[in-house]
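Quick one, structure for this:
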Amino acid sequence: MKDGVNGVALGVFIFFFLAVTVIGFMAARWRRAENEASLDEWGLGGRSFGTWVTWFLLGGDLYTAYTFVAVPAAIYAAGAAGFFAVPYTILVYPLIFTFLPRLWSVSHKHGYVTTSDFVRGRFGSKGLSLAVAVTGILATMPYIALQLVGIQAVLDVMGVGGGENTNWFVKDLPLLIAFAVLAAYTYSSGLRAPALIAFVKDGLIYLVIAVAIIYIPIKLGGFDDIFAKAGEAFSQKNPATGAPRGALAPGEAGQWGYATLALGSALALFMYPHSITATLSSRSRDVIRRNTTILPLYSLMLGLLALLGFMAIAAGVKVQNGQLAIPQLFENMFPDWFAGVAFAAIGIGALVPAAIMSIAAANLFTRNIYKDFLKPDATPAQETKVSKMVSLLVKVGALVFVLTMDKTVAINFQLLGGIWILQTFPALVGGLFTRWFHRWALLTGWAVGMLYGTLAAYGVASPTQAHFGGSSKEIPGIGEIGYIGLTAFVLNVVVTVVLTFVLNAVKAPAGIDETSPADYTADAGDPGVKVELPLARPEPASSPDTSPSTN
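Alright, predicted model coming up:
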């Protein structure tokens, strides 16, 4: 590790950071609509993005700074088990091809801004909608915090994070500045800011990975030497457990855990509010279809990115915090100026998803808590104002989380968030294809999945933590180690199906469905299809015996 501040790398980093800041504020005038006082404009970019803007936006949203840092860090620490992120991002695209176009159509037709809007309209249940909204907010908060952790890792390696004895304000000042800039242009420009910045972010990441995958192996003697050194390192015993540090390929005992983690993560990825926010900003369902076919290019990039973990081992990178392994590899191997480019790619890679995540969480609060329960007669302008303020509060909460708590806590809460968000799958995806599920059954299944997943995750220990030490545990009745989120999801579905049979048999009130079958296939570009975009969600007509329940 180099001593002091890396002035050249820092200068390049600041240049790119200032460039995207200017772009972020300029985005407020990009495709500016006459009526800006609505969540359609601020929170969804006017629902006007085409194929390439959506592709960059989704890529910037899903492949974050934490991905850039954490995936190769997992390879660096444990070996091939960290590659689970590659198959799960391959599995997810055929999956979303089946349901995202339907979600886009019905949301476009009825003016839905969030998944909770759809759940409320489909099942006539504010209670189920609230459950989905709260889950989304809870799962998103630690995700935002981890983007700030990514920025902090880069600043530490460049030498501007301060030392242990540095005044806390001086130590965290660079992160505070980055946070303030992010908050300002998100408040001003809404979703248009990360949409424009995503072009810069993804371009830098592709450039850095292309150079790294060629340049670093040449310096290290080729991939044969890299894998040989990594295999030798993984064969050494872990002092804490006495077991091998890792492996170049998953062992038989870990294969079930690897497979269930990949499958569960694939099911969960597009349940996150920020994924849906980026999706609903598209101008047609055909844009969504095209994106599901070209987004796998990011999976190719991710596979190459993961190899950096092996390179860090071969390069002799030694760090106490595995999250610093890749930034340290870049500083050790690249010329200072290109290390600055790599650090900028990671830093900007944090700004894009953090902005989208804060907007998505704010939209959930505004539409499904503030409007549904606090101020039902809120105007579109009031909704937008509240969403802007909540987006700031969400980012402040994430910043406090990062500055006051150990980084492993943020990581563990993000893992827990993945378990939680998967429990919204039956209500969202199930609702897109059938109205058979009963709203009370879905709410009960969600509660069972949340409770089991949280308690099971709490019971997982690691060498450094007594609780929440991971997201895999022995599957009851099977004996194999598997992903807790997927086990909780299976319990969720079983409870939902059984209770639906019971509740339908006793003719429990099913709630009003404000959608129709044609809503799920309508496209704004289809001739003869009139697509309405109300600024506020329409309330279904009620009758004395079928009014929507709050359960």
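
Only C-alpha atoms from now on, for both contacts and neighbour counts.
Will do.

Show residues contacting whatever helix or strand T293 lives in.
Assigning secondary structure by DSSP states H and E places T293 in helix 285-294. Outside of helix 285-294, the residues that reach it under the criterion Cα atoms under 8 Å, 6 or more residues apart in numbering are 50-51, 54-55, 93-94, 96-97, 100-102, 104-105, 279, 282, 523.

Roughly how far does the nearest residue to N6 once chain neighbours are set aside sit from R120?
Spatial nearest neighbour of N6, excluding adjacent residues (Cα to Cα, 6 or more residues apart in numbering): M158 at 5.3 Å. Plainly put, M158 is 48 Å away from R120 if you go by Cα to Cα, to the nearest Å.

how about this one, so we can line them up?
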Amino acid sequence: MSGVAVGVFVFLFLLVTVLGFAAARWRRAADLDNLDEWGLGGRGFGTFIAWFLIGGDIYTAYTFIAVPATLYAGSAVGFFAVPYTIVVYPLIFLFLPRLWSVSHRHGYVTPADFVEGRYDSRPLALAVALTGLLATMPYIALQLVGMEVVLQVLGLQAGEDRPWVVQHLPLFIAFAVLAAYTYSSGLRAPALIAFVKDTLIYIVIIVAVLYIPHQVGGWGHIFDTVGAGFDTFNKDNADAIAAGQATPKAIMPPETAHWAYASLALGSALALFMYPHSITGVLSTRSRSVIRRNASLLPAYSFLLGLLALLGFVAIAAGVKVTNPQQSVPQLFEDQFPPWFAGVAFAAIAIGALVPAAIMSIAAANLWTRNIYKAFINRDATHQQEARQSKLVSLVVKFGALVFVLALSRDFAINLQLLGGVWILQTLPAIVGGLYTRWFHRWALFVGWAVGMAWGTWLAYGVASPVQKHFGGPLVALPWDDTTKVYIAMLAFLLNLLLAVVLTVVFRAAGVPDGTDRTRPEDYTADIGDEGVAEELDPETAKH
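Take a look at the predicted model:
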């Protein structure tokens, strides 16, 4: 443990804690006891705030920990995160402004709200809400995994010989702080903290990719060392690789991994803005133009992501030796940076977990409140009761994620998020399809969702790895070609979509009632100033 590194880390952590509680007074509304204010920040964030908020929401501890860890471990497809973040922004430029418009016209808070209004189907809306909750849990867990890895490298995590509570005490403290300021400040807390988080991330990554490679011999030496090390591993473990007991390491995907790489990138891009927390960040913005400008500006983060991913290779060249690949980048920072800057780097990773974890828990709580509590338990709930439910459930969701972390294998944290991607992608036909057409039958969408969820989960359960018997990875071999692997989420999604199309024809031919669409074509292009679309809520007087 370095006293200087720990001191800097604790100082920055306390700074964002203060900001989290102070956020309740930032852009202050007369009343936070409604979902528009607590859960969506008054629906009034402009381009500058939204860029930090959405960027802080998307680029998480997963970015700092799991992506470089896959390259450090020698995964040939580990770089897929870079093309997927490039592909995603043109997609959101197209469909998210339409979701913003219809949501502001009708007061929708969650994607499940829109699905119920569009298809007049409470079961389908419930399916979307439950899927969002299920997929968000491992994503929050991933942030806590990232935080725990930093605590371990810092020396703040007790050894396995200590009692279980003592081992995880720092994580419990961080969890409690996160829960407290999210409860009090709502979406304003992560929006304000995101300024600090993103500034630290930019500083740390730029310094890391300029300073550390120079210290270890330059990029040419780094790639030569990594290539030689991977070749040696493959030769020494040739028998185990042939028997399927080990995975070959490579810098570039071989021809047999091209479909795995492409399907991971495309599937992840399609899934990213199906997550409730991503949509929450978008619905908190002031206008359609804010979303479009952010879709144009956010690719700046993709450049940083590419540089950050390469730190997995830098760690190999620098001689970092860790049994858990997730510790590779934090250990690299500790070894190469002076203690004071290592503390800054560790704080950037930890705060990079706090911001998205807060937004995710708020989004999940809104799903519970709007689409389960109000839809099925208390249909006459007041705005205050809705806000109280969301605040309480945001605590429960964080606790569930903590259990998720401590109960499941954490050798490769990326698998937790990719499992969530399998589930959340099954909501795309109902959400994105509904933004453009009412052709799909509500029951066809429901059956497609159910089959996609079941089959995708079953396929994921059957995947083993050297460290996990089940849920060991996101890829599965094609039935007709066992040498070609693809992303499980894409297979389940294609089956889902096929069933939705076929059954829509069948149900319409059979005359099965399809409900009443409560939206109108003009709702999907509405903007500020149009009827039913309010200007930014006045922070001094806003009420739902």
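
hmm, back to that, my guess is the residue nearest to N6 of structure 1 contacts A9, does it?
Yes: using Cα atoms under 8 Å as the test, M158 of structure 1 is close enough to A9 to be in contact (7.1 Å).

quick one: stretch 169-187 of structure 2 aligns where in structure 1?
Mapped onto structure 1 using TM-score structural alignment, stretch 169-187 of structure 2 covers residues 173-191.

quick revisit: and the residue nearest to N6 of structure 1? What does it align with in structure 2?
Checking TM-score structural alignment: M158 of structure 1 goes with L154.

Hmm, its match is touching G3, no?
No: shown here, L154 of structure 2 and G3 do not form a contact pair, counting by Cα under 8 Å, at 9.5 Å.

Compare neighbour counts for those two and give me the winner.
Neighbour comparison, L154 of structure 2 and G3: the larger count goes to L154, with 21 against 13 (by other Cα atoms under 10 Å).

how much space between that one and V196 of structure 2?
21 Å.

do the same with V447 of structure 2
Using Cα to Cα, we find V447 of structure 2 at a distance of 44 Å from V196 of structure 2.

And for D236 of structure 2?
Distance from D236 of structure 2 to V196 of structure 2, counting by Cα to Cα: 46 Å.

Could you do D231 of structure 2 as well?
Distance from D231 of structure 2 to V196 of structure 2, by Cα to Cα: 41 Å.

Which one's more surrounded, the two?
Taking neighbours as other Cα under 10 Å, D231 of structure 2 and V196 compare with V196 leading, 19 against 15.

ok, that one - contacts?
By Cα under 8 Å, 6+ apart, the contact set of V196 of structure 2 is V16.

Show me what it aligns to in structure 1.
When structure 1 is aligned by TM-score structural alignment, the residue opposite V196 of structure 2 is V200.

how about its match, secondary structure?
Of the three states, V200 of structure 1 takes helix under DSSP: H, G, I helix; E, B strand; the rest coil.

can you list contacts of stretch 202-214 of structure 1?
With contacts defined as Cα under 8 Å, 6+ apart, stretch 202-214 of structure 1 is touched by 56, 59-60, 301, 304-305, 308, 341-342, 344-346, 349.

thinking again about what came up before, gap between the residue nearest to N6 of structure 1 and Q328 of structure 1?
From M158 of structure 1 across to Q328 of structure 1, the span is 9 Å (Cα to Cα).

P111 of structure 2 maps to what in structure 1?
Looking across to structure 1 (by TM-score structural alignment), P111 of structure 2 lines up with T115.

what about that match, how many neighbours?
Other residues within reach of T115 of structure 1, judged by other Cα under 10 Å, total 27.

No more questions from me, cheers.
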